[in-house]
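S.K.: this one's sequence-less:
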């Protein structure tokens, strides 16, 4: 298994990312996560659509909330695009969050069972068993068009660049 050290920090401290680093041009691997309703969800469930995958450590933190709500608000403006937020949060926490926030335009997924997404896309933090912050955009054929592993987990991703990439597709 690939291990990448000092790529990402949390409060200035380096953490280790597990899994293959995704690069522009790669074909995205399949993954299995769980919806807030406890149903399995895979990359294949978004077949034929553009995918904006927003990766957050925990939905219950301020920066993760801002990231999730920002992409949720933009989702309805994007054509043929599925917006997904994925974290290691339990499905029950995701369900509570979505109900409290009125989150309707994005899909929230939990990677808690097997860290399938985290390992396949290189976002799993070894020391914390959380996902690092980032964004991945896939085209209709699951080719990686944009990828961002945010250097410092407490910082926000580049919303404008990710959204601009989706709009160009």
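M.R.: Yep, that arrived. Computed from a prediction, not measured in an experiment: that's the story for all the values here. Residues are numbered from 1 along each chain as shown.
S.K.: can we go C-alpha only for contacts and neighbour counts from here?
M.R.: Noted.
S.K.: for residue 121, what are its contacts?
M.R.: 19, 20, 21, 22, 28, 29 (C-alpha atoms under 8 Å, 6 or more residues apart in numbering).
S.K.: for the protein, which helix is longest?
M.R.: helix 62-75 (DSSP state H).
S.K.: where along this protein do the helices fall?
M.R.: Ranges of helices within the chain are 62-75, 91-101, 116-121, 159-168, based on DSSP H.
S.K.: list the contacts for residue 165?
M.R.: 137, 145, 146.
S.K.: Alongside the first one, take a look at this:
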């Protein structure tokens, strides 16, 4: 379990992030058109998992914008923006912002992604939402980088994540 903060107030997660060097856990999430997608659907591509509580907050929106800009410059790399937001909210946000270089995925149905990846918040005001995390997975499905952002309101270390690719 990780201890993080929201506005300086302690919050816990349900577990630990996948270990660097391990195979990334499988997942099943929903795209903005409500179709299902799994980790296997991205086989052969490098992945940046940009995980956050809600696209309707300033820091979460900033991370989507930042990775959208970075993704357009990366070869064989997809940025997956994952939250428990409804797919409709994710689609609305990216449409309004003109963001086309990220893939929005929702864990709203079961929350199993957050649980399986050890990043679901288990207490505090955002209980049951995802904590702010970046995970980089190589084209073979191996975890190359993880960051559990200690303060939810802070942005992740974009440079470190992208350098791991």
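M.R.: Done, it's in. Given the structure is predicted, the values throughout are model-derived calculations rather than measurements.
S.K.: if we can go back for a sec, conserved subset of the contacts of residue 121 of the first structure in the second structure?
M.R.: On the basis of both residues aligned by TM-score structural alignment, their matches' C-alpha atoms under 8 Å, what survives of those in the second structure is 19, 20, 21, 22, 29.
S.K.: State the distance from the third one to residue 3 of the first structure.
M.R.: Applying C-alpha to C-alpha, to the nearest Å, the value for residue 21 of the first structure to residue 3 of the first structure is 9 Å.
S.K.: wait, what's in contact with the residue nearest in space to the middle of the first structure?
M.R.: Centroid-nearest residue in the first structure, with C-alpha atoms, centre = their mean: residue 55, separated by 2.4 Å. Contacts for residue 55 of the first structure (C-alpha under 8 Å, 6+ apart) come out as 85, 86, 87, 131, 132, 133, 134, 135.
S.K.: mapped onto the second structure, which of these hold?
M.R.: Compared against the second structure with both residues aligned by TM-score structural alignment, their matches' C-alpha under 8 Å, those retain 85, 86, 87, 131, 132, 133, 134, 135.
S.K.: Please indicate which of the residues you listed are buried?
M.R.: Burial by neighbour count, 16 or more other C-alpha atoms under 10 Å: within these this picks out 85, 86, 87, 131, 132, 133, 134, 135.
S.K.: what's the farthest-apart pair in the contacts of residue 121 of the first structure?
M.R.: Using C-alpha to C-alpha, the contacts of residue 121 of the first structure reach their maximum pairwise distance at 19 and 28, which is 12.7 Å.
S.K.: Next, work out how far apart residue 25 of the first structure and residue 143 of the first structure are.
M.R.: Taking C-alpha to C-alpha, one finds residue 25 of the first structure at 6 Å from residue 143 of the first structure.
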